[in-house]
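1. Would you be able to build a 3D model of this:
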Amino acid sequence: MTVFIGAIIVLAGVFGGYVLSHGHIAALWQPFELLIIGGAALGAFVISNPSHVAMATLKQLPSLLFQKKYTKSFYLELLSLFYQIFNIIRREGLITIESHVEQPEDSDLFSRFPLITKDQQALNFICDYLRLMVIGDMTSYELENLMDVELETHQMENLAPSHALGKVADALPGFGIVAAVLGIVITMQSLGGPPEVIGLHVAAALVGTFLGILLAYGFVAPISNALEHKAFDESKFYECMKTCILASVNGMPPQVAVEFGRKTLPSDIRPNFYELEECVKGIR
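-> Predicted coordinates:
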């Protein structure tokens, strides 16, 4: 929703100011300039990025239109799941969670937390490290190092679409100049014709520069930044899981282990101590 609101503000500010200055909107409609700029930008994007980054970018873009995934209720469910898991481990031993970890889709434990089980990557992360805990051959330091390596790779993959679009945003003003130069070439071909025809060609050339700059700084660069924020939100989610698991491995009681995870969360979505306690009581 914020993407739409921001786009409307950009368009209203730019074109509203232009119209109020007695400009004619029809003069800005130059579809061939858009074709030159958009085609060049798309081609450069395809050339500069491997196919999996291009596909990841296309997959991530629609997610900007939906509500934020990592909300307070999402984290309450995550921390409640960890509390339940750690409580079972504390009372009955690590071996009792093996059946839940091996078949999480059939587990009555995981089925109580639908927001988490719908996220297959998160579920795999949880089950993989619980499985390593069951094996019991790794120290907390070794487990932490392994997590850090995985999370670093995960973050790099998540940031790749943002960086790819950022490069396109940097190039768009240059493609606008390309469109403008081609427009000037056409104008030079029309020298000797009626002044109004030459004026139209010059205007079209200038619109090419305008569109390149507007698309770069009004749309593509902000979308790149939005994807970057989305990637950091997901990294924080994995950091929270990592902190909870390591706290449990280091012998912290279940309530304290999930409190460690709660403390890693940003203030705008972090549940307070009593909210988490009430949620855990409900699960209990």
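2. Please count neighbours and contacts with C-alpha atoms only from this point.
-> Will do.
3. residue with max distance from the center of the protein?
-> residue 192 (53.3 Å; Cα atoms, centre = their mean).
4. Pull up the gap between it and residue 186, please.
-> Distance, residue 192 to residue 186, by Cα to Cα, to the nearest Å: 13 Å.
5. ok, back up a step: in contact with the residue farthest from the centre of the chain, which residues?
-> For residue 192, the contact set (Cα atoms under 8 Å, 6 or more residues apart in numbering) is empty.
6. which SS state does it fall under?
-> coil (DSSP: H, G, I helix; E, B strand; the rest coil).
7. Let's see this one next, to set against the first:
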Amino acid sequence: MNAILGLVITMVMVFGGYTLAGGKMGIILHSLPFEMMMIGGAAIGAFLAANDMSTVKHTLGDVMAAVKGPKWKKSDYQDLLCLMHELLNVLKQNPVDIEEHIENPTESEIFNRYPKIAKDHDAVEMICDTIRSMIMNFDNVHQVEELLEKHLDGLLEEKLHGSHALQNMADALPALGIVAAVLGVIKTMASIDKPPEILGAMIGGALVGTFLGVFLAYGIVGPFANKVKHTRREEHFFYSMIGEVLVSSLHKNPVNICLEVARRHAPARVRPSFDEIDQAVKELKKAA
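-> Prediction:
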């Protein structure tokens, strides 16, 4: 919602200020379709040429995420801690029993109690692969920690592909605006014998290209790229919290300590309180 509000404010302030200063929107509106075709079309073409289809689809999803906000809410962080509580209890009581949950999570009663998490491939894969490593009796605890760290780093890098692609587009837009402006000047020079009022309008139309390239770069695409980056980074805390729980468990800490270590790792905006987690765990024990 903030992304849409910011976009509206930017448009109103820029064009409102121009109009109040005595500027005529007619010149901009007349040139806008042609300039947008050149600049926007070139930007999209360069974007498609520079990225594979997976990144293109990922970027479209990122733009929607920037509008909607981070995927994981406070209730999801609480659900994750409850899920990890159940899995770790099973693991500590009898490591053999955990295999049915990590080998086939789609049919696991524990995972199915948390459908939103169960549908997230990255979260389920991280949980299952790490627990599988834990029960394989790795000689060194730090081996599992290193695997987790590399997994998290790779996941974050993948999630940031969309923001990198958008930022590259934003960086290219001012130059594409200059290209459109130069073409407008070429067109104007071909009509140098026209009256000054006509030439003025043509030069003004050419300068719309420069304006549009800079405006799109710094007023729309650049801010969206930054919003996508912050959104994906905040979502990454969810996966990092999985790592915090499992690493703490590797060091033989009690389950409740593992949950508390991870809870404190969550962003303050979505961090469940100690009492909320304690109450949720007690309800799990009653249900069992």
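8. Need the TM-score from the superposition.
-> After superposition, the two chains reach a TM-score of 0.94 (TM-score structural alignment, normalised by the length of the first structure), with 283 aligned residues with a Cα RMSD of 1.5 Å.
9. follow-up on the earlier one: who touches both of residue 192 and residue 186 of the first structure?
-> Counting by Cα under 8 Å, 6+ apart, nothing touches both residue 192 of the first structure and residue 186.
10. Nearest residue to the middle of the second structure?
-> residue 232 (3.1 Å).
11. Quickly find the element holding it.
-> Using DSSP states H and E, the element containing residue 232 of the second structure is helix 222-250.
12. and what of residue 170 of the first structure?
-> Per DSSP H and E, residue 170 of the first structure falls inside helix 140-189.
13. okay, that helix sits on what stretch of the second structure?
-> Taking TM-score structural alignment as the measure, the second structure aligns residues 141-190 with helix 140-189 of the first structure.
14. For the matching stretch, what is the distance to the chain centroid?
-> 13 Å (Cα atoms, centre = their mean, to the nearest Å).
15. if I pick residue 264 of the first structure, what's in contact with it?
-> Counted by Cα under 8 Å, 6+ apart, residue 264 of the first structure has contacts 236, 239-240, 243.
16. how about a cut-off of 6 Å?
-> residue 240 (Cα atoms under 6 Å, 6 or more residues apart in numbering).
17. got it, and the one 5 residues further on?
-> Taking Cα under 6 Å, 6+ apart as the contact definition, residue 269 of the first structure lies against 71-72.
18. Could you look up the SS state of it?
-> coil.
19. any idea how far it lies from residue 275 of the first structure?
-> Taken as Cα to Cα, the span from residue 269 of the first structure to residue 275 of the first structure is 12 Å.
20. ok so, going back, give the aligned equivalent of the residue nearest to the centre of the second structure in the first structure.
-> Under the alignment (TM-score structural alignment), residue 232 of the second structure maps onto residue 231.
21. Next, count neighbours for the residue lying closest to its match once chain neighbours are set aside.
-> Nearest non-adjacent residue to residue 231 of the first structure, counting by Cα to Cα, 6 or more residues apart in numbering: residue 158, 5.4 Å away. Residues lying near residue 158 of the first structure (other Cα atoms under 10 Å) number 22.
22. hang on, isn't residue 158 of the first structure packed against residue 230?
-> No - taking contacts as Cα atoms under 6 Å, residue 158 of the first structure lies outside contact range of residue 230: 8.6 Å.
23. packing partners for the helix or strand encompassing residue 284 of the second structure?
-> For residue 284 of the second structure, the element it lies in under DSSP H and E is helix 274-287. Packed against helix 274-287 of the second structure, as judged by 3 or more Cα pairs under 6 Å, 6 or more residues apart in numbering; DSSP states H and E, are no other helices or strands.
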